[in-house]
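Colleague: sharing a sequence plus its predicted fold:
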Amino acid sequence: MDQGVVDLSRLQFALTALYHFQFVPLTLGMTFLLAAMETVYVITGKPIYKEMTQFWGKLFGINFAIGVATGLTMEFEFGTNWSMYSHFMGDVFGAPLAIEGMMAFFLESTFVGLMFFGWNRLSRGGHLAVTYLVALGSNLSALWILVANGFMQDPVGATFNPDTMRMEFTDFAALVFSDDAQAKFVHTTIAGFVTGAMFVMGISAYYMLRRQHREFAARSFRMAALFGVISSLAVVTLGDALGRLDYLVQPTKLAAMEGIWHTTTPPAAPWTAFAIPDDVAQKNYAEINIPFVLGPLVAHSFSTAIPGIIDLEQKARVNTVRGIKAVMALHQYSEDKDPAALATFKQYEQDMGYGFLAQRYAPDQDLSKLTADNTPAVLDRAARDTIPNVFVEFWGFRMMVACGFAFVLVFAFGAYFSLRNEIEKHPWLLRASMWAIPLPIIACEYGWIVAENGRQPWTVYGWLPTYMSASSHSVGYMIFSLIGFVLLYSLFIAAELYLMFKFARLGPTDHAAPKPLEGGGPLTFSRPGYADKSWQ
């Protein structure tokens, strides 16, 4: 396989995924925020909550439509650009992908139409049920995508069949309820809740700074801030659970995230707050370390050593020796169905993927041509390949965490001052809320980079290397399709931003120019309800 084609295939899928993932978290979070607003409307009967649901639902609809458009092409990329991966994993990947399609197009999309056009055709309770079904459908749609991705991170619930050269189902429940799939699903959906809350809070802050739609904005701000405080604390907690899971399942990813080159010595194992990792020299520059933190943070123990990258490479070297035996036995079995070859393969089957890594560097990619002279070099290169890009992983993780703690603070201050009816006394916080709108999306993007870069060099961890997974296209074809996707998706983003800015500026009902900033004290809510304008 031409490495240029593999790299361009990876770049194209990475860009389309990152483009698409700008819309997904907002969709996931806005659905439940809309359901919460409409629930208050149904319980209290106050028209302002209906107006809030309809207005924020309009912005949700713009994002939902463009999110669907950017996501459709990704499913086709598995067949066009990753045909070997599709062959190898199709039996496992196809089922959750098909279920996701049913969730997205039969449940979610059907009820989205009823949610938008059923206000005057359904009862209050009926319409509220529809809104909750939209929220449920969108989040279940994410579940099945993450179940498929969870298998790529931690392949459980399937076995390799040497007769078909495919991974095949053995346990559907193990696939769906794998630790990685479930932890990533909860973490991703709650990150979406944070994104939706920050979006509503930031636009509401814009209205309050301009003295527009003041009660509408204040109530929206308060609900979003409270929703965001709970969600942001949950997403930080679940992020810690994912980090521990990486320590147990993907130690190379964890070591790269924390910049650990040498196995730590408990209990004083330091956590590296800042460093400039050098992947070639395998060392960090300009380290700032905090002792006694890494063990409890990663292993939840002071007495556990955390394996470093150099030791993990040596372990991978041993796995590669075994993997070479597995691949050679598999080739022999595929030619003559020799039972002895099958028995040898079964003995070393769990390390088959490492043999595929070595095959890339063997003469003519033929492992039988390895000799005493060239085997050590092949083993060294294959073992080095098992380590992801440490610089990207280290700083991607820290950027995600930095964004996370930033919006935790914004939500906490926003909820506190909003509950005290003092939010308009703090324009600095309103401005911070506006500027913080992109932070959850940036954090989600970095999180996706950390998850996918950290899995390299595998498409299916420990089984199928990325270099073997791509289709046999030409470099010219890949460049042409990459340019096409970048241009098309850039147009989608431009359309999204234009429509969002347009309808956000127009506001919920009053499209008049902003009123002069004159008089008036801090905003408080009047008891009679929205019809009473005494709060002005």
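Modeller: Perfect, thanks for sending it.
Colleague: only C-alpha atoms from now on, for both contacts and neighbour counts.
Modeller: Fine.
Colleague: next up, the contacts around residue 28.
Modeller: By CA atoms under 8 Å, 6 or more residues apart in numbering, the contact set of residue 28 is 135, 138, 139, 189, 192, 193, 196.
Colleague: try this one side by side with the last:
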Amino acid sequence: MPDLLVADLSRWQFALTAMYHFLFVPLTLGLSMILVVMEGAYVMTGKEVWRRTTKFWMNLFGINFVLGVATGITMEFQFGTNWSYYSHYVGDVFGAPLAIEGLMAFFLEATLVGLMFFGWDKLSRPAHWMVTFFVALGSNLSALWILIANGWMQNPVGSEFNPDTMRMEVTNFMEVLFNPVAQAKFVHTVSAGYVTAAVFVLGVSAWYVLKNRHLGLAKRSMAVAASFGLLSSLSVVVLGDESGYTLTDNQKMKLAALEAMWHTEEAPAPLTLIGIPDREARETHLEVQVPWVLGLIATRSLDGEVEGILPLVAIAEDRIENGVKAYDAVARLNADPDDAEARTIFEATKRDLGYGMLLLRYTDTPSTADEETIAKAAWDTVPHVAMSFYSFRLMAGLGFLFIGVFALAFYFISLRRNVPKLFLRLAVLIIPLPWIAAELGWILAETGRQPWIIDGVLPTFLGVSSLSASQVITTMVGFTLIYGTLAVVEVSLMIKAISAGPGARLFPAGGGGSDTDELSPAAAAAPSIKFDV
């Protein structure tokens, strides 16, 4: 039987590093695209203020990019140090998107990022804009391939287990590539990154206006952030709806858990706005529901069913019993690859092999498990309901808040209305919220998949390396100290760059034009945005 303490500690360690890394990813994705927009304005107008605006936000992008790369490399090493059996079991499938990400996307952005910072005087305006565009493209392609890998963990299509090699193998790479879960996760995650960057740019610009500093930069940045952010926040909601639709066919238990829906509701199912999930009582107290909404979102119909937790647990019991047969057939084939009867049984039951492996949490011999043990293993397929339920609602609530903020910003700026001081303060105060929403999204995605490291294929507790608990604790403490230090460095550098303003030379981004903080009256002219300060 596996060491469950080591498995839990390894999960905590990976969660620590993943969530810390994801503090940098959304801003990198979104800010790179905003740089493309701002530098495009410079290419078209030739105005020095747009060049300085681009270079200022590029400095902040550089700080975030460097620390994001450093923390991302650490995560990939953990697949070998803490999750070696997982890497052995699914490396033929999971490793391919990661390798392509390194060769296609990371090398693209890493190669061109130097030209982006140091090539202002070496390249023409259009050529430098193209470099900035390809850095942004590389950043987004990195997210694509990472999320293809993660999407396969959520919905392992295009592959199957080979009892002769005892590993998962690719059967159709196109299915892996165009996995509907991966595609939905990519567009939703990237849009969330765009929202993060827009909130960041809007908030920092609002702070400059409140301090009556760098108004030319602030007004233009707010105009870009308002329009870019409004489009992005609307797309997050639309694409989030698409993500919910993909759960209906591919991750029914996750959908039932995030809705705390214990029983299958009559179609079309209602959406629970708020409630108190109770796993022991197997019901949700004080529910406030909106009729039909969940059924429409999840099934795109009025008669499609959304299955509840209890019926899905009953299905899991049947699949565990079937999986025991597959597990025994694999054991027989491992002893005698020519056992025709065992191979026939395996082919008939291989879809449920992972479910049979859930019993290894309780016994070394799944075939001896009694009904009580099978029932316990079936309930293990239910993720943490309360965490999934509240994470989704907080994330969705913040998403609608961002729509409201950007709609107001767009209204004030596009119609040349006075921008109230209260709104400017609000824009500054909400800067941390997109990161909270992004982390909640990852908590929902990853805890909602449990107990699987590969959904329906490999239980999480079986994927760990042969480590001791003390070894994992030692490295976890080390990561915490190092990442805590890096967090202080990141925030300090960001605050220093923002306080210094567009005249700071944090990165020697090339000459051409004045690097002083003051601009000529013509260069400082900005759109006619009024500020009630």
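Modeller: Looks like it came in fine. As the structure is a computational prediction, the values presented were derived from the model and not from experiment.
Colleague: once they're superposed, tell me the TM-score.
Modeller: TM-score for the superposed chains, counting by TM-score structural alignment, normalised by the length of structure 2: 0.94, backed by 514 aligned residues with a CA RMSD of 1.9 Å.
Colleague: now render the contacts of residue 28 of structure 1 as TSV, adding secondary structure, neighbour count and distance to residue 472 of structure 1.
Modeller: Supplementary listing: the contacts of residue 28 of structure 1 in TSV, determined by DSSP: H, G, I helix; E, B strand; the rest coil; neighbours: other CA atoms under 10 Å; distance: CA to CA, whole Å:
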residue	secondary structure	neighbour count	distance to residue 472 of structure 1
135	helix	24	40
138	helix	27	35
139	helix	27	35
189	helix	24	35
192	helix	29	36
193	helix	29	40
196	helix	29	41
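Colleague: and the gap between the residue nearest to residue 84 of structure 1 when sequence neighbours are not counted and residue 463 of structure 1?
Modeller: Using CA to CA, 6 or more residues apart in numbering and skipping the chain neighbours, the partner closest in space to residue 84 of structure 1 is residue 469 (4.7 Å). Going from residue 469 of structure 1 to residue 463 of structure 1 by CA to CA, to the nearest Å gives 11 Å.
Colleague: the stretch 101-250 of structure 1: strands as residue ranges?
Modeller: 158-161, 166-169 (DSSP state E, counting those that start in this stretch).
Colleague: how many residues are close by the aligned partner of residue 431 of structure 1 in structure 2?
Modeller: By TM-score structural alignment, residue 431 of structure 1 lines up with residue 425 in structure 2. A count of nearby residues for residue 425 of structure 2, using other CA atoms under 10 Å, gives 15.
Colleague: cool, and residue 468 of structure 2?
Modeller: Neighbour tally, residue 468 of structure 2, other CA under 10 Å: 12.
Colleague: just residue 123 of structure 1 next, same as before
Modeller: 12.
Colleague: ok, now how distant is it from residue 130 of structure 1?
Modeller: Relative to residue 130 of structure 1, and taking CA to CA, residue 123 of structure 1 is found at 11 Å.
Colleague: quick check: the aligned residue for the residue nearest to residue 84 of structure 1 in structure 2?
Modeller: Aligned partner of residue 469 of structure 1 by TM-score structural alignment: residue 463.
Colleague: which residues are in contact with its match?
Modeller: 7, 83, 84, 85, 86, 87, 453.
Colleague: quick check: which element contains the closest residue in space to the third one that isn't next to it in sequence?
Modeller: On the basis of CA to CA, 6+ apart, the spatially nearest residue to residue 84 of structure 2 that is not a chain neighbour turns out to be residue 465, at 4.9 Å. For residue 465 of structure 2, there is no helix or strand it lies in under DSSP states H and E.
Colleague: return the closest of the contacts of residue 28 of structure 1 with respect to residue 202 of structure 1.
Modeller: residue 196 (10.0 Å; CA to CA).
Colleague: measure the residue nearest to residue 84 of structure 1 to residue 171 of structure 1 for me?
Modeller: 24 Å.
Colleague: also residue 8 of structure 1?
Modeller: 34 Å.
Colleague: now do residue 21 of structure 1
Modeller: Taken as CA to CA, the span from residue 21 of structure 1 to residue 171 of structure 1 is 30 Å.
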